[in-house]
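Student: Test case, fold it:
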Amino acid sequence: MIDMAVLQWNPDSGVYELREATITTLTDVEAMRGEAATPIGNAEIIVDGGRLAHVETEKQFRDAVLEDAGSPVEVQFLEQDGVLYPADFHSLNLATAYYNFEQARLYALARGLAPEKLRGAPFYYFPDVHLQGADPGRQVDNAGWFPLLRSFLLYPFDRLQEVPLAMNQGVVAHEYGHGIFHAEVFDGSWFPAYSVDWCPTGRCAQQAGYRMVGIIEEGFADAWAVGVTGDPRFTHHSLSMLGDSRDPDRFVRKRHCYSQSAYETELARTAPLSEADQDRYWSRRQYEVGTVLAGALYRAARDEGTSYDQVMDTLLRSYRASGSRSLGAVLESDRDGSIFGSFRIVARAVIDAAGDEPTRRALCAAWMDRLALTAAELEGLCDDVAANGECG
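Tutor: From the prediction side, this is the model:
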């Protein structure tokens, strides 16, 4: 165990502050490497069609996009009274990032994640990333899970002048939530089979299932972030321009209520758009609809007899462990995306994974309300429960 100064949110003062923390999983302090994460510096990643034209395997993909695979980072510290203090900005950023990954991992392990999943997962620190079709120049002001490299990306910051994303524990936990989803629902596959089955020509005939994957990933990743931090407004500390749009707690009907019919209407309205315009529309909208799902989970956790941790235990089981109704099982059995594009299927997977009656009832009440579902649609899981009635 190592005592180290990192930057963390203080809910009492309402600001991020330097504070001492005990890090338990480091194996190499100077390289900030350990069971929670493996930082890689000085990498250059280039993703474009020309490089990927003949890629068929994971190794070929890595060889094609990693112009420079990078190298271990080096962190500098000053020691005082047994505590390590980062000596410069990048050392503080890396130390804080590692601590944030460790907290996300410890929370996931407590919820039931198998220890071998995401152990020592790489994160590319301030990589030089160029994406075909994106803005010219390298990518900045973002953080992400890059499933094709089974890695996290912590980009350089440029225009964002608030708390750096790597220092925002909720942002790192959100990305770790994506990693959990990939490890469980996609069974760790570098290129999930649904991408080929549903979109054999590169364009997906059944948009409902394809877009639903993005919606539930973003919503559930936010739920993981809230679980790790206990802070439903974690995005606000680094991305204040979002306002309360991602807050699962403060109920706003327009933000927290949705339905299958509304989803199908949106899909029909955007269908005539070009593929690029559809992608642009849903790249924003998936966060907004995802907030409906995160809000339903948060609302369920407020009911008597359950807790947020119990709700998140249930969510993790719903990914694969709960059996034939789990999200992973449904995804694998759906050959064209026509089944997975239903909120009824998503809600059924989560509720069916509940390990106790209070949590089941709370999830029924919240999901039926927030997504306008009936007990009959949930196939006997919620016949004894009424919706909360907040969405009307």
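Student: CA atoms for contacts and neighbours, from now on please.
Tutor: OK.
Student: Quick check: which helices or strands does the longest helix along the chain pack against?
Tutor: Within the chain, and with DSSP state H defining each element, the longest helix by residue count is helix 275-301. Helices and strands touching helix 275-301, by 3 or more Cα pairs under 8 Å, 6 or more residues apart in numbering; DSSP states H and E, are helix 207-229, helix 253-256, helix 308-319, helix 357-370.
Student: and of those helices, who's closest to residue 325?
Tutor: Comparing the helices and strands packed on helix 275-301 against residue 325 with Cα to Cα, the closest turns out to be helix 308-319 (7.9 Å).
Student: Could you check the angle that closest one makes with helix 275-301?
Tutor: With axes from the mean of the first three to the mean of the last three Cα atoms, to 10 degrees defining the directions, helix 308-319 sits at 130 degrees from helix 275-301.
Student: in helix 308-319, what's buried?
Tutor: Residues of helix 308-319 classed as buried under the neighbour-count rule (16 or more other Cα atoms under 10 Å) are 308, 309, 310, 311, 312, 313, 314, 315, 316, 317, 318, 319.
Student: what does the next helix-or-strand element following it contact?
Tutor: Going down the chain from helix 308-319, the next helix or strand is helix 327-333, by DSSP states H and E. When contacts are defined by Cα atoms under 8 Å, 6 or more residues apart in numbering, helix 327-333 is touched by residues 184-187, 193-194, 318-320, 323-324, 337, 339-340, 346, 349.
Student: Second input sequence below; structure requested for side-by-side comparison:
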Amino acid sequence: MLRTVTTAAVGLGLLASGCAPDSEAPVKVSVLSRSSNGQYVPTQVELTTIEDIVGLKGTVGDLQGGARIVIDPNDPALQNATTDTVADVLLKNKGHDVKASYISQKDERTGEDVLWPADFHSWNMVTSYYNLERANEYFRTVADVKVASFEPSPTLYYFPDFIQAQLGKEPLRDNALFYPVLQSFLVLPFDQIQRAPLPLNAGVMAHEYSHLVFNRLAYATQALPVSLTVWSSESPSQGANVLKAFDEGLADYHAYGATCRSVSGCDPRFMAPSFDGGPFSAVTDARDLSRGDRCMSALLYTRVQQQDVGTFTADGAEYQVGTILASALYQAGRSTGQEAQLQRDIVSAYYDTDPAKPGIYQYTQMVLGDQSQFSLAVPAAAIISHISDLELRKAVCNELMDHLQIPRELLLGDNLCPASAAGGTTCPSIFQ
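Tutor: This next block holds a predicted model:
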């Protein structure tokens, strides 16, 4: 059904101007949302954080169209940029306010006015905002992230020209991402992904929103995180490799958690609506959290320790390690029936000044001068130390020891794994 809507509406024009309906929240509007049978259908929702329904601005995001972002290592301005100026250098055109168009219709059941987007881009944009709002609500309520951590609200650049000169001169397509240098989201034009463009996929948007939360807490809202910047300049780059892998794995796990609050239910294959049946179908299986047989290989373990970050990420090794992590957490949460508690405990481990149980950010600062001390066991220990329930803590310990092959002795201790945690039997040891 989504393809039908797309084909019919795209000819109506990009960012067409419309009337100016009342923007005072809550605003009843139709979005394209996944139903209980897995289809994307027009769905009436309430936007509770919106401040400008035409310009799609609110406390969770501000949509901007027409931006141009260019990453060119040979750009002299970029070579001379500082932390304070790099965003301005990359943002060649800041774009403009979007203008969504709507048709107001009466809801036959309630008699209330409901705004219906009048063209495809209005559907796409308002659904993008709604999915940001859903992700924000998940992190506020389930993960217990304080409102102050979301301030200032991020910009969402809608269909920008995003050019990475090292990859070519043409703008990239078929992606949605959180870009920390700009502290913003980018929703790129779609080309090959037609089944469910990424901004319509609430799980994908929750994944990207998780990166924002990780940046705000585990990186202390640094546009250029000091730990990544310092460690990425060295070889090998174990610390940078571990941070990237945990950032990706935890984003997948939180995206899964966010789907559990939808009418379609918990979905460990949340990427499937967008990627199945197209040129990127393999992504769904590669990132399926429900597979319990994912194991760290000796080669991948060695790559984490010994490769520079450029080589490590060139073929997506951070996603491979991240998927193992996400799957291990999925198994632990499901086996104990405490998924929401685990999701909350994980986020509480991002930033914590308590010396008895430091957060991930605090651990990075402790070993900033020697990233060889920031192994897979370190952020794992930060998470484990923030799990108060003994049964859940033991389950997480066993899964991480088993699937990530973290040596048991590195996870035992005060506030860490209990002595009864012995790992699992799913994965063969890579240390024999």
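Student: Let me see the TM-score of these two.
Tutor: Put the two chains on top of each other and the TM-score (TM-score structural alignment, normalised by the length of structure 1) is 0.90; 376 aligned residues with a Cα RMSD of 2.0 Å.
Student: Structure 1: which residue goes with residue 372 of structure 2?
Tutor: Under the alignment defined by TM-score structural alignment, residue 372 of structure 2 is paired with residue 338 of structure 1.
Student: circling back to that earlier point, quick check on the contacts of helix 327-333 of structure 1: which are buried?
Tutor: Among the contacts of helix 327-333 of structure 1, those buried by neighbour count (16+ other Cα under 10 Å) are 184-186, 194, 318-320, 323, 337, 339-340, 346, 349.
Student: quick one: the corresponding residue of structure 1 for residue 243 of structure 2 and residue 195 of structure 1, what's the gap?
Tutor: Taking TM-score structural alignment for the superposition, residue 243 of structure 2 sits opposite residue 213 in structure 1. For residue 213 of structure 1, the distance to residue 195 of structure 1 (Cα to Cα, to the nearest Å) stands at 11 Å.
Student: Likewise for residue 321 of structure 1?
Tutor: The span separating residue 321 of structure 1 from residue 195 of structure 1 equals 22 Å under the rule Cα to Cα.
Student: For the two, work out which one has more neighbours and name it.
Tutor: With other Cα atoms under 10 Å as the criterion, residue 321 of structure 1 and residue 195 differ in neighbour count, and residue 321 comes out ahead with 18 against 15.
Student: so what's the aligned partner of that one in structure 2 up against?
Tutor: Counting by TM-score structural alignment, residue 321 of structure 1 lines up with residue 352 in structure 2. With contacts defined as Cα under 8 Å, 6+ apart, the neighbours of residue 352 of structure 2 are 358, 359, 360, 361, 362.
Student: Go again with 6 Å.
Tutor: Shown here is residue 352 of structure 2, whose contacts under the criterion Cα atoms under 6 Å, 6 or more residues apart in numbering are 358, 359.
Student: quick one: which of the buried ones among the contacts of helix 327-333 of structure 1 is nearest to residue 242 of structure 1?
Tutor: Set against residue 242 of structure 1, the nearest of these by Cα to Cα is residue 346 (26.4 Å).
Student: Could you report the separation of residue 139 of structure 1 from residue 236 of structure 1?
Tutor: Plainly put, residue 139 of structure 1 is 21 Å away from residue 236 of structure 1 if you go by Cα to Cα.
Student: brain fart, residue 104 of structure 1
Tutor: 19 Å.
Student: Could you do residue 186 of structure 1 as well?
Tutor: Following Cα to Cα, the distance that separates residue 186 of structure 1 from residue 236 of structure 1 is 30 Å.
Student: before we move on, back to that, looking at the buried residues of helix 308-319 of structure 1, spot the one nearest residue 355 of structure 1.
Tutor: residue 314 (6.7 Å).
Student: shouldn't that closest one be in contact with residue 354?
Tutor: Yes. Using Cα atoms under 6 Å, residue 314 of structure 1 and residue 354 qualify as a contacting pair, with a distance of 5.0 Å.
Student: Tell me which residue of structure 1 lines up with residue 34 of structure 2.
Tutor: Residue correspondence to structure 1 (TM-score structural alignment): residue 34 of structure 2 is matched to residue 9.
Student: again, but for residue 64 of structure 2
Tutor: The pairwise alignment with structure 1 assigns residue 64 of structure 2 to residue 40, based on TM-score structural alignment.
Student: where along the stretch 51-200 of structure 2 do the strands fall?
Tutor: Using DSSP state E, counting those that start in this stretch, the strands assigned to the stretch 51-200 of structure 2 run over residues 57-58, 61-65, 68-71, 91-93, 96-97, 102-106, 113-117, 155-158, 161-164, 176-179, 184-187.
Student: residues in structure 1 aligned with the fourth one?
Tutor: Structural correspondence for strand 91-93 of structure 2: residues 66-68 of structure 1, per TM-score structural alignment.
Student: now do the last one
Tutor: When strand 184-187 of structure 2 is aligned against structure 1 using TM-score structural alignment, it corresponds to residues 151-154.
Student: Following superposition onto structure 2, what is the mean distance for the matching stretch?
Tutor: In the superposition with structure 2, the average deviation recorded for stretch 151-154 of structure 1 is 0.6 Å (mean Cα distance after the TM-score superposition for structure 1).
Student: Contacts for that stretch, please.
Tutor: Residues outside stretch 151-154 of structure 1 that contact it (Cα under 6 Å, 6+ apart) are 122, 123, 124, 125, 126, 143, 144, 145, 146.
Student: Make JSON lines from those and add neighbour count and distance to residue 251 of structure 1 to it.
Tutor: Converted to JSON lines, the contacts of stretch 151-154 of structure 1 look like this (neighbours: other Cα atoms under 10 Å; distance: Cα to Cα, whole Å):
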{"residue": "122", "neighbour count": "18", "distance to residue 251 of structure 1": "37"}
{"residue": "123", "neighbour count": "25", "distance to residue 251 of structure 1": "35"}
{"residue": "124", "neighbour count": "27", "distance to residue 251 of structure 1": "36"}
{"residue": "125", "neighbour count": "26", "distance to residue 251 of structure 1": "36"}
{"residue": "126", "neighbour count": "23", "distance to residue 251 of structure 1": "36"}
{"residue": "143", "neighbour count": "24", "distance to residue 251 of structure 1": "27"}
{"residue": "144", "neighbour count": "19", "distance to residue 251 of structure 1": "27"}
{"residue": "145", "neighbour count": "20", "distance to residue 251 of structure 1": "29"}
{"residue": "146", "neighbour count": "17", "distance to residue 251 of structure 1": "32"}
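Student: now those residues in JSON lines, with distance to residue 268 of structure 1?
Tutor: Converted to JSON lines, these look like this (distance: Cα to Cα, whole Å):
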{"residue": "122", "distance to residue 268 of structure 1": "39"}
{"residue": "123", "distance to residue 268 of structure 1": "38"}
{"residue": "124", "distance to residue 268 of structure 1": "38"}
{"residue": "125", "distance to residue 268 of structure 1": "40"}
{"residue": "126", "distance to residue 268 of structure 1": "39"}
{"residue": "143", "distance to residue 268 of structure 1": "31"}
{"residue": "144", "distance to residue 268 of structure 1": "29"}
{"residue": "145", "distance to residue 268 of structure 1": "29"}
{"residue": "146", "distance to residue 268 of structure 1": "30"}
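Student: Before I go, just wanted to say thanks for your time.
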